[in-house]
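Student: build me a structure from this.
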Amino acid sequence: MLLALSMKKIEWIWDMVMIPAPTSEAELLDRAYALAGFTLGELAQKCHITCPVDLRREKGWVGMLLETCLGATAGNKQMQDFQNIGIELKSIPISYTGKPLETTFVCVAPLKDVHGLTWEVSNIRNKILKILWIPVEGEREIPLCERYVGMPLIWQPSIEEEAQLKADWEELMEFIVLGKVHQITAQHGEHLQLRPKAANSKALTKAYGVNGQPIRTMPRGFYFRTQFTSRILANHFMLSNLDITKE
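Tutor: Sure, this is the predicted structure:
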């Protein structure tokens, strides 16, 4: 069950002030299991963090809270959240039926100095090599502080999944290399999509136009589509009723 109460109760959860980074995958997973069955409000209280009313101005708050609880050290740096053990952390808001409610941000997309960049050495591939997924209740009628944390899972892309993501990445990066970032739409990419990633439309970054001229545009981010993350959850938790058609 995604939202089952974990039977693993670890004492550190009741004294979350400074959580050291986990030293192994097993330790990280034990910590993640210990969070299952608690509400976001309870975890925030243990971490001495104020729980906002909603996420309209605190989009990354849930992820930040879980990072604090688990001892992540990367912050906003372009590296895995648990670099010493090679694992990225992703929270995922789910519906009552266990379906992801929104796309999942992976990482910021490079918009300049991308000639010669390959999938094998890209930051996005480094980010997805191994992911700790933590489902969290996400239905809007549930007050944020009353939303429960679900059972975690460790996921690594299969050869087929990585090939699918690589194909999407190459398609999207071709637009960027050719200076056509503004031509990318929500229809591009089967499992991975590129979307604006900024607090507001005035937050611009450098990129290149079709003639190689410098331009200013909104930052972009790579996102997993919900049909891709639905399949990950369905395969792990053996959920047969998830709708995994493309949004």
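Student: switch to C-alpha atoms for all contacts and neighbour counts from now on
Tutor: Fine.
Student: list the buried ones in the helix ranked longest in the chain?
Tutor: Secondary structure assigned by DSSP state H gives helix 159-177 as the longest helix of the chain. Going by neighbour count (16 or more other C-alpha atoms under 10 Å), the buried part of helix 159-177 is 164-169, 171-173, 175-177.
Student: of all those residues, which two lie farthest apart?
Tutor: Maximum pairwise distance among those (C-alpha to C-alpha): 20.0 Å, between 164 and 177.
Student: for the helix or strand hosting residue 133, name the packing helices and strands.
Tutor: Residue 133 belongs to strand 131-137 when assigned by DSSP states H and E. Judged by 3 or more C-alpha pairs under 8 Å, 6 or more residues apart in numbering; DSSP states H and E, strand 131-137 is in contact with strand 88-94, strand 153-155.
Student: who's in contact with residue 186?
Tutor: Residue 186 makes contacts with 193-195, as judged by C-alpha atoms under 8 Å, 6 or more residues apart in numbering.
Student: just residue 133 next, same as before
Tutor: 89-92, 152-155.
Student: residues contacting the residue most central in space within the chain?
Tutor: Centroid-nearest residue in the chain, with C-alpha atoms, centre = their mean: residue 90, separated by 3.7 Å. Contact analysis of residue 90 by C-alpha under 8 Å, 6+ apart lists 63, 104, 131-134.
Student: show me which of those are buried.
Tutor: Buried among the contacts of residue 90 by 16+ other C-alpha under 10 Å: 104, 131-134.
Student: from the residues you listed, pick the one nearest residue 203.
Tutor: Closest to residue 203, out of all of the buried ones among the contacts of residue 90 and judged by C-alpha to C-alpha, is residue 104, at 21.0 Å.
Student: quick check, that closest one in contact with residue 225.
Tutor: Yes. Between residue 104 and residue 225 a contact is recorded at 6.8 Å, counting by C-alpha atoms under 8 Å.
Student: quick one on the thing from earlier: and the buried residues of helix 159-177, which is closest to residue 147?
Tutor: For the buried residues of helix 159-177, the nearest to residue 147 is residue 165 (30.9 Å; C-alpha to C-alpha).
Student: before we compare anything, build this one as well:
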Amino acid sequence: MQTTPPQSELELVNRAESLTGYSFAELAEEAGIAVPKDLRRDKGWVGQLIEAHLGAEAGSRPEQDFAHLGIELKTIPLSHIGKPLESTFVCVAPLTGIHGLTWQQSHVRQKLSKVLWVPVEGERELPISERHVGFPKLWTPSLEQETLLRADWEELMEMIATGRIHEINARHGEVMQIRPKAANSRALTDAYGASGKQIKTLPRGFYLRSHFTHSILLESQ
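Tutor: The predicted structure follows:
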């Protein structure tokens, strides 16, 4: 299946809305994609399935999924009562070359400037093929939401810039946190330690906390 990129925001939203209620098995068959037995080794499979139907072009490139529209796509697995089951990955956190970097220039702000949220059933006891797609939501951060995101970004980036990366833990950040993001513990990258010398550490990523994404999904359209 080769879906051309949508030419407008309205076309993208209409495509996303047309997927509502379909099972992963139905969408995978139409796209010619095999359904995995579990998502432990295929964590990005759901996102790739939705991307295939919506015509996303970015792939693994560090830009918005629909860069020509300025829109990022995020699938979000929900529990049976409609709450996000996990935090949402935004982008990789820069650990070097960050002197002078501002919130306005940040990759996080670019990624979150406009997001198409596509909720999906995510309960682990539900077979992957039987999970369904929910109704999408196009979201732009409110002034209050962006203020919260900026405050977290600035706090976390200051800790990285001052060599305190190993002090960052799950308690830092009100709506957005930094967590290690690596396939295994051998995938190390460069950073700076407290003495200012270069060190090796696990790559980090920015993640939105689930209570924040839940509040987004509860907003009226």
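Student: could the buried ones among the contacts of residue 90 of structure 1 go into CSV alongside distance to residue 111 of structure 1?
Tutor: What follows is these, written out as CSV (distance: C-alpha to C-alpha, whole Å):
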residue, distance to residue 111 of structure 1
104, 20
131, 25
132, 27
133, 27
134, 30
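Student: what's the spacing between the residue sitting furthest away from the middle of structure 2 and residue 162 of structure 2?
Tutor: Going by C-alpha atoms, centre = their mean, the residue of structure 2 most distant from its centre is residue 195, 32.7 Å out. Separation of residue 195 of structure 2 from residue 162 of structure 2 (C-alpha to C-alpha, to the nearest Å) stands at 9 Å.
Student: the strand holding residue 133 of structure 1 vs strand 88-94, what angle?
Tutor: With axes from the mean of the first three to the mean of the last three C-alpha atoms, to 10 degrees defining the directions, strand 131-137 of structure 1 sits at 30 degrees from strand 88-94.
Student: what does strand 131-137 of structure 1 correspond to over in structure 2?
Tutor: Strand 131-137 of structure 1 lines up with residues 115-121 of structure 2 when matched by TM-score structural alignment.
Student: mean distance, the matching stretch to its aligned residues in structure 1?
Tutor: Compared with structure 1 after fitting, stretch 115-121 of structure 2 deviates on average by 0.2 Å (mean C-alpha distance after the TM-score superposition for structure 1).
Student: residue 63 of structure 2: what's it in contact with?
Tutor: residue 111.
Student: which residue in structure 1 aligns with it?
Tutor: Applying TM-score structural alignment, one finds that residue 63 of structure 2 aligns to residue 79 in structure 1.
Student: I'd guess its match is in a helix, am I close?
Tutor: No. Checked against DSSP: H, G, I helix; E, B strand; the rest coil, residue 79 of structure 1 lies outside a helix; its state is coil.
Student: quick one: end-to-end distance for stretch 83-96 of structure 1.
Tutor: 33 Å.
Student: before we move on, back to that, so which of the helices and strands packed on strand 131-137 of structure 1 gets nearest residue 54 of structure 1?
Tutor: strand 88-94 (13.4 Å).
Student: quick one: the strands in structure 1, in order.
Tutor: All strands of structure 1, identified by DSSP state E, fall at 88-94, 104-108, 131-137, 153-155, 192-196, 205-208, 214-217, 220-224.
Student: what number of residues lie near the counterpart of residue 85 of structure 2 in structure 1?
Tutor: Residue pairing (TM-score structural alignment): residue 85 of structure 2 is matched to residue 101 of structure 1. Per other C-alpha atoms under 10 Å, the neighbour tally for residue 101 of structure 1 reads 17.
Student: residue 101 of structure 1 reaches residue 140, doesn't it?
Tutor: No. Taking contacts as C-alpha under 8 Å, residue 101 of structure 1 lies outside contact range of residue 140: 10.0 Å.
Student: residue in structure 2 paired with residue 146 of structure 1?
Tutor: Looks like residue 146 of structure 1 aligns to residue 130 there (TM-score structural alignment).
Student: count the neighbours of the residue nearest to that match when sequence neighbours are not counted for me.
Tutor: Among residues not flanking residue 130 of structure 2 along the chain, residue 23 sits closest, at 5.7 Å (C-alpha to C-alpha, 6 or more residues apart in numbering). Residue neighbour count, defined by other C-alpha under 10 Å, stands at 18 for residue 23 of structure 2.
Student: which ones are touching residue 42 of structure 1?
Tutor: residue 145.
Student: distance of it from residue 85 of structure 1?
Tutor: Counting by C-alpha to C-alpha, the gap from residue 42 of structure 1 to residue 85 of structure 1 is 27 Å.
Student: what sits against residue 20 of structure 1?
Tutor: Taking C-alpha under 8 Å, 6+ apart as the contact definition, residue 20 of structure 1 lies against residue 71.
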